[in-house]
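**Student:** Below is the structure, and that's it, no one-letter string:
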């Protein structure tokens, strides 16, 4: 698995988790979903993604979207 796929998988899990928390705990968890979406949008334009940097430091191979120099 490369950094790009790891970031997408992580974002997907976080979105599903926040939606489950919205349904079962509180509708305020939708703010977390909005934060994830905003982070993904800014990463698409800037190439800066903290999760990509962390996955790069954990040893994941670089992908197309987040180059090794940006991923750590």
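**Tutor:** Good, I have the coordinates. The model shown is predicted, which means the values in this text are computed figures rather than measured ones.

**Student:** contacts, neighbours, all on C-alpha from now
**Tutor:** OK.

**Student:** Counting by contacts, list what whichever helix or strand residue 52 is part of packs against.
**Tutor:** For residue 52, the host element (DSSP states H and E) is helix 50-57. On a contact count with 3 or more Cα pairs under 8 Å, 6 or more residues apart in numbering; DSSP states H and E, helix 50-57 meets helix 3-24, helix 68-71.

**Student:** Check it against this one:
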């Protein structure tokens, strides 16, 4: 499990970056903003977060993959 602040930081950076790219490069980047928002919404209902699994696989920020034992 990851610290919730780590997930919020990544989501905030992704959203700000995709909004900036949407205005500066192509409006198609707004689809990425919607994708991040959708993932945040669904994770609030299901407690499943794809970013948490990805960070756990890479061992970043104290996250660990589901089912991994604490060391």
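**Tutor:** Arrived safely. Note that the coordinates shown come from a computational prediction; the quantities given were computed from them, not determined experimentally.

**Student:** before we move on, the earlier item: need the helices and strands packed on helix 50-57 of structure 1 in CSV (columns: mean neighbour count).
**Tutor:** Listed next are these as CSV, based on neighbours: other Cα atoms under 10 Å:
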stretch, mean neighbour count
helix 3-24, 16
helix 68-71, 16
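
**Student:** Can I get these in CSV including distance to residue 41 of structure 1?
**Tutor:** CSV is the format used below for the helices and strands packed on helix 50-57 of structure 1 (distance: least, Cα to Cα, whole Å):
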stretch, distance to residue 41 of structure 1
helix 3-24, 12
helix 68-71, 17
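
**Student:** List the buried residues for the helix holding residue 52 of structure 1?
**Tutor:** Buried residues in helix 50-57 of structure 1, counted by 16 or more other Cα atoms under 10 Å: 51-53, 55-56.
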